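[1] Any chance you can model this:
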Amino acid sequence: MNKQLEVIIKEEKGRVDKVLAARLADFTRSQIQQWLKEDAVTLDGEAVRANYKVKSGDHFVIQIPEPETLTLEAENIPLTIVYQDSDLAVINKPQGMVVHPSAGHPNHTLVNALLYHLDDLSTINDVVRPGIVHRIDKDTSGLLMVAKNDHAHESLAKQLKDKTSLRKYVALVHGNISHEKGTITAPIGRSKVNRKMQAVIEDGKPAVTHFTVLERFDQFTLVELQLETGRTHQIRVHMQYIGFPLAGDPVYGPKKTLKGNGQFLHAKLLGFTHPTTGENLVFEAPLPALFEETLKKLRKND
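    Take a look at the predicted model:
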């Protein structure tokens, strides 16, 4: 059963997430932001957005959901470990695998497999995300770095934040991109229309994606993409925004598309500085079989 809290604004000013975080000492700001995302915070019966500026007399009602208990179990799931040492591992995640457990995916995730195959994982994140430094979507395949201890985790996370790590993707998109290269600079945040989607919005977080055309087909283009930032669904949202949505994307792409198991998006290249040795490491993963077969068919049809 949900717990209900009520907060009445007196003299406080500013964004609702900051004000509620200050008033509700038992909860973190990130928890409050999650409630806002889930429309669990209402004002006069209407869901409130995180950037809403509070006014004197505002009466907020918060429905705090009962926490769902997630138990982590090691599962003997096949895993392609590209590299590992005492500090970290690099995994080639298959398409269709969720990275860590959540309410909708309590098991059969990459984390469950990591617990079985690796002896140690960092503890910086919450209990359901041990070792996870960054994520890729369930239906995106390719390379992920995993930290085995907290020192490695902090180093790898800092490299991501400082934009010194290298992440390149290959995607098949609808349409024919006429120019050879481009950069998409457009802020991304939760969609105002559909709260389950991301979108380019004016008050979103900065997001930058660079792309290079690799190959053109009649109705599709194969592109290489390099991330400068790591927003949720960044490549999928940015390519849709410029009119070239990913083939097979069930959320941001058209209904009439290529047959597959989700978007044709593969994290093919991953580079970073080793947290202990300082060595520059670069790893590359080949395209999944279905991706390669689809390209062969497109070449044949052309």
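[2] For the rest of this, base every contact and every neighbour count on C-alpha atoms.
    Fine.
[3] Strands of the stretch 101-250 of the chain, start to end?
    Remark: strands assigned in the stretch 101-250 of the chain by DSSP state E, counting those that start in this stretch are 141-147, 166-174, 181-185, 188-190, 198-200, 208-216, 220-227.
[4] Comparing the ones you listed, which stretch has the densest surroundings?
    Highest mean neighbour count among the strands of the stretch 101-250 of the chain (mean count of other C-alpha atoms under 10 Å): strand 141-147, with a mean of 26.
[5] Now tell me what touches that one from outside.
    Defining contact as C-alpha atoms under 8 Å, 6 or more residues apart in numbering, one finds that strand 141-147 is touched by 87-96, 121-122, 131-136, 153, 156, 265-270, 284-285, 288.
[6] Stretch 176-190 too?
    For stretch 176-190, contacts defined as C-alpha under 8 Å, 6+ apart pick out 196-213, 216-221, 231, 234, 237-238, 244.
[7] Another sequence for comparison is provided below:
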Amino acid sequence: MMKRKNNTLFQLQFVVKESGLLREFLAQHEISKTTLTAIKYRGGEILVNGQSQNVRHKLQPYDQVTVLFPPEQVSDGLTPQEGALSILYEDETLLVLDKPAGQSTIPSRNHPSGTLANFVCGKFEREGILSTAHMVTRLDTDTSGIICVAKNRHIHHLLSKQMAQDLFQRQYTAFAQGIITTPFVTIEQPIGRKEGSIIERIVRQDGQYSKTDVSVKAHYRNAEDCFSVIDLTLHTGRTHQIRVHMQWLGHPLVGDDLYGANLDVFPRQALHCSGVSLLHPITRKRMHFTSPLPEDMKYYLRKSQQVCGFSQQQQL
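    From the prediction side, this is the model:
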């Protein structure tokens, strides 16, 4: 059970089923030693039947355990700002957003303000939520679609574990240059930083393991070029993973001038996070979120003509 009221601490409540030490009980509920240290020294508390206890306390069946998490400070360099957020889902633990293309996820030297994280912190401040913006997923500035935000460090920890176990699934829709003739391909190529660049990544054998599934849905042509509509599933989360893997495949994303495509054809990389599936961090129920294609990608399709290819066409 989870609970939060304005200007109060985020808390989780549990009912004990078997006797044992409080420390062991909390570990079973994936509350880490780092979190316990923060609770002890930064203003949190652990209650058993309403009484403050330490982790050596002996629990009995039907005891009620309440974990009060400490307040969190807004991260350095992150100024709360008022701004519009497109909210797909929200509860006491999660905030699922639909990010437009052109907005950065977090502040950087080039985009110090006006980012999604700035607006999330502004929302938290306005609503009395004592936390910072925990961006569980991120998207490049010119990529649109779904972003998941945790409202507490512990929730971020739980969702990060899901991602490491491939339980947190992300689906993308993209336009790739040229006609991809194979209906389905899995790309498992390591990705690392390109020498001499702090931004660009490449496939390199000493890079990090990376895996992307690519499913071709349709082929189109227009006055500029032919392109393939593809769905992609990420099994790892490397920087620019889809963009690098598609360049390696020989079919860079439409509009992705950083990775070899023509920016004059489309003003950004034609990439959209269209679906996210995760286990709720507390209830463990499977949740699915979807986002339709943005208008610029829809318009690019409308001015194009489908050509011979696969009979299955994605509903866009």
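[8] circling back to that earlier point, of all the strands of the stretch 101-250 of the first structure, which one is nearest His274 of the first structure?
    strand 141-147 (10.9 Å; C-alpha to C-alpha).
[9] all helices for the stretch 101-250 of the second structure, in order.
    116-127, 153-164, 241-249 (DSSP state H, counting those that start in this stretch).
[10] nearest to Val65 of the second structure, of the ones you listed?
    Across those, closest to Val65 of the second structure is helix 153-164 (C-alpha to C-alpha), at 16.4 Å.
[11] and that closest one, how far from the first structure on average?
    Mean deviation of helix 153-164 of the second structure relative to the first structure after superposition (mean C-alpha distance after the TM-score superposition for the first structure): 1.1 Å.
[12] what range in the first structure does that helix sit on?
    Helix 153-164 of the second structure corresponds to residues 150-161 in the first structure, going by TM-score structural alignment.
[13] do the same with stretch 48-56 of the second structure
    Taking TM-score structural alignment, stretch 48-56 of the second structure hits no residues over in the first structure.
[14] What is the equivalent residue in the first structure for Ile39 of the second structure?
    Counting by TM-score structural alignment, Ile39 of the second structure has no partner.
[15] Next up, the contacts around the spatially most central residue of the first structure.
    Nearest to the mean C-alpha position of the first structure, by C-alpha atoms, centre = their mean, lies Thr232 at 3.9 Å. Applying C-alpha under 8 Å, 6+ apart, we find Thr232 of the first structure in contact with Gln198.
[16] Give the equivalent position in the second structure for it.
    Residue correspondence, TM-score structural alignment: Thr232 of the first structure in this structure matches Thr239 in the second structure.
[17] Number of residues surrounding Pro78 of the first structure?
    Pro78 of the first structure: 12 surrounding residues under other C-alpha atoms under 10 Å.
[18] Give me the spatial nearest neighbour of it, chain neighbours excluded.
    Once flanking residues are discounted, Pro78 of the first structure sits nearest to Ala113: 7.4 Å by C-alpha to C-alpha, 6 or more residues apart in numbering.
[19] Pretty sure Thr141 of the second structure sits against Thr105.
    Yes. The pair Thr141 of the second structure / Thr105 is scored as a contact, 6.7 Å apart, by C-alpha atoms under 8 Å.
[20] More neighbours: those two, which one.
    Thr105 (22 against 18).
[21] OK, contacts around that one?
    Neighbouring residues of Thr105 of the second structure by C-alpha under 8 Å, 6+ apart: 115-117, 138-141.
[22] Can you tell me which of these has the most neighbours?
    Counting neighbours by other C-alpha under 10 Å, Leu116 leads the contacts of Thr105 of the second structure with 26 neighbours.
[23] Counterpart of it over in the first structure?
    Using TM-score structural alignment, Leu116 of the second structure pairs with Leu110 in the first structure.
[24] Check the spacing between that match and Glu284 of the first structure real quick.
    Distance of Leu110 of the first structure to Glu284 of the first structure, given as C-alpha to C-alpha, to the nearest Å: 19 Å.
[25] which one is the counterpart of Val98 of the first structure in the second structure nearest to, not counting chain neighbours?
    Using TM-score structural alignment, the partner of Val98 of the first structure in the second structure is Ser104. Once flanking residues are discounted, Ser104 of the second structure sits nearest to Thr141: 4.3 Å by C-alpha to C-alpha, 6+ apart.
[26] What residue in the first structure is paired with the one you found?
    Per TM-score structural alignment, Thr141 of the second structure is aligned with Lys138.
[27] what's the answer for Pro183 of the second structure, then?
    Following TM-score structural alignment, the counterpart assigned to Pro183 of the second structure within the first structure is Glu180.
[28] picking up where we left off before, what subset of the contacts of strand 141-147 of the first structure is buried?
    Buried by 16 or more other C-alpha atoms under 10 Å: 87-95, 121-122, 131-133, 135-136, 153, 156, 265-270, 285, 288, out of those.
[29] From Asp264 of the second structure, how far out is the match of Thr232 of the first structure?
    24 Å.
[30] so can I have a markdown table of the contacts of Thr105 of the second structure showing distance to Leu88 of the second structure?
    Formatted as a markdown table, those follow (distance: C-alpha to C-alpha, whole Å):
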| residue | distance to Leu88 of the second structure |
| --- | --- |
| Thr115 | 18 |
| Leu116 | 14 |
| Ala117 | 16 |
| Arg138 | 16 |
| Leu139 | 16 |
| Asp140 | 19 |
| Thr141 | 19 |
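[31] Quickly name whichever of those residues is closest to Lys40 of the second structure.
    Nearest member of the contacts of Thr105 of the second structure to Lys40 of the second structure, counting by C-alpha to C-alpha, is Ala117, at 27.8 Å.
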